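Student: predicted model and sequence below, questions to follow.
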Amino acid sequence: MVNRSRTGKKILTLAYLVMVLHAANAQTYRIRDQWYVGAKVGMVSFFGDLSIHDFNPVSKFTDESDFAWGIIAGKGLNRVFDLKINLISGGMKGSNPAMDMYFSNRFSEISAGTAIDITRLIWPETISRFHITAELAFGGIRYRSIKYRKSDNSYLSSVGYTSSREISGSAKSAVVFPLGIGAGYMISNRWVISAELLYRLHNTDLLDSQIGSTGISDRYSFTSIGLVYILFPVRQTRDKADECPRW
């Protein structure tokens, strides 16, 4: 409970800083400007009781990561801040040979949050097609998970599945706090190539259908690349930096 309280305070502090920074950069776009949509694909990496490669990126991607895809929609508020919604669907997997267990799950996540253009905060007058962003969001996840014995593939436990992996009852729900960094390159006034690495703080310990003894909730990250289409770009002028959304 103490860890969750501290996490909540950190989130509130970050949200307060976002509001202060927004007030300092209050020259907003028009209502119709800088709306955008996009799609992304990537890998979800699991961190929890049934993972052992948390400090080995190569093994983490090959052994404890699974495919996911997502869609986004958002609006640039000004040259520094965006508001956006993310929808992600995919799977997770992991194992712990010492515990003789492995798991897999399927999940969907929706979140809403803000992106802060670090490049433009540091260099306000920069003219660049490449941008680095800080990402902060709040959302929810629904998932179903199943766990097996590693030595003989026998069923151990599940959340939202039967022992034969048939859907049973409702999916488990939980709160998530996505935090991380993004980057993008604007290839035209409408198209942006994007990349993200966002870590998810999570308020339950059943993503792997295994309740641990540490009191630390399961976590996961989503590393993705994507393509963003700007519906109504801000009109360009020769003395104005290229407008680029935060995705």
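Tutor: Everything's here; your move. Residues are numbered from 1 along each chain as shown.
Student: switch to C-alpha atoms for all contacts and neighbour counts from now on
Tutor: Noted.
Student: three-state assignment of residue 236?
Tutor: For residue 236, the secondary-structure state derived from DSSP: H, G, I helix; E, B strand; the rest coil is coil.
Student: ok, second structure coming up, stack it against the first:
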Amino acid sequence: MMKKISGLAAATALTCSLATGVRGQISTPLPKWEVGLSVGPFIYQGDLAPGLAGSFKEVSIGGMVSASRFLDRSFALRTGLTLGELRGDDRKYGEEAWRQARALRFRTTTFEVSETLVYDIFGNNDNHLRFSPYVFGGIGYSFLTVRRDASRFDSTYFASTQGTKIVNGLKEDLARNPPRGVLVFPIGVGVRYVPGPAWSVNLEGNYRFSKTDYLDGFSRVGNDGRNDHYYSIMLGVLFKILPSKEMKCPEESRVRWGGL
């Protein structure tokens, strides 16, 4: 009988050991909060930077601080504060004579407040895997400071090429004050690497759809039928606030059988 009891205790200890090895912190309650800090390039998409890649020749560095509330092992609500700068310059994109003559440029500072729903595809909010991908989407508001420059605009070129629409479009744009804020809709994908139970490193791409064509301060002088957008590629460090008490397998198993 004692041999059976000892064998049962050993099996229990082995099971705990294997469970710890397979899922790491599976016996630890799911953390409630995670904070993060990330940095990376911000890239503008609009009339002053044609093409799908956006203004990749005028990249600036921005940063984000975030706080996430875990709903379960797969979903979390993330609040983010992001500071960045968007840039564009006609003369750095394309050799077309009209673009060189238009010669518009801008710099816009963005301070974004956002709320997104993050879905960890492998249910890794408890950090039991080394790698896991995730996707997210939500809503935000970006406070803007737009600094536009049309001082290099060659009005004689557009007068000689019957560019009345462009000249009049620029006049309309300059007569209008740029927006001080805009609604944005961030969506993105990312991947995280988990070296320990509390710390992780992530890399993500975050694309923002905006509700304005004036992120660059211009619209009528360009393609006024499409809004401006921007995106970022961020590398960050995340820290989970672990519970103070952890559920652990017992260090010693005692089995009572028939008074023993």
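Tutor: Arrived safely, thanks for sending. What you are looking at is a predicted structure, and each value in this text was computed from that prediction instead of being measured.
Student: can you pull out the helices in the second structure?
Tutor: Counting by DSSP state H, one finds helices in the second structure at the ranges 2-23, 97-102, 155-160, 164-174.
Student: longest helix in the first structure, please.
Tutor: Assignment by DSSP H; longest helix in the first structure turns out to be helix 2-24.
Student: how far does that one sit from its chain's centre?
Tutor: If you compare the mean C-alpha spot of helix 2-24 of the first structure with that of the full chain, they lie 17 Å apart, counting by C-alpha atoms, centre = their mean, to the nearest Å.
Student: same thing with stretch 75-88 of the second structure?
Tutor: 6 Å.
Student: what of stretch 39-52 of the second structure?
Tutor: On the basis of C-alpha atoms, centre = their mean, the separation between the geometric centre of stretch 39-52 of the second structure and that of its chain is 15 Å.
Student: and residue 43 of the first structure, what pairs with it in the second structure?
Tutor: Residue 43 of the first structure maps onto residue 41 of the second structure when the alignment is built from TM-score structural alignment.
Student: residues contacting that match?
Tutor: 59-62, 232-234 (C-alpha atoms under 8 Å, 6 or more residues apart in numbering).
Student: trace residue 135 of the second structure over to the first structure, please.
Tutor: For residue 135 of the second structure, the equivalent position in the first structure is taken to be residue 134, counting by TM-score structural alignment.
Student: number of nearby residues for that match?
Tutor: Neighbour count of residue 134 of the first structure, defined by other C-alpha atoms under 10 Å: 19.
Student: ok, it - contacts?
Tutor: When the contact criterion is C-alpha under 8 Å, 6+ apart, the partners of residue 134 of the first structure are 115-118, 179-182.
Student: and those as a markdown table, adding neighbour count and distance to residue 127 of the first structure?
Tutor: Below are the contacts of residue 134 of the first structure laid out as a markdown table (neighbours: other C-alpha atoms under 10 Å; distance: C-alpha to C-alpha, whole Å):
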| residue | neighbour count | distance to residue 127 of the first structure |
| --- | --- | --- |
| 115 | 25 | 19 |
| 116 | 25 | 17 |
| 117 | 25 | 13 |
| 118 | 18 | 14 |
| 179 | 18 | 27 |
| 180 | 18 | 24 |
| 181 | 19 | 21 |
| 182 | 23 | 18 |
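Student: buried residues, the longest helix of the first structure. List them.
Tutor: Neighbour-count burial for helix 2-24 of the first structure flags 11, 15, 18, 22 (criterion: 16 or more other C-alpha atoms under 10 Å).
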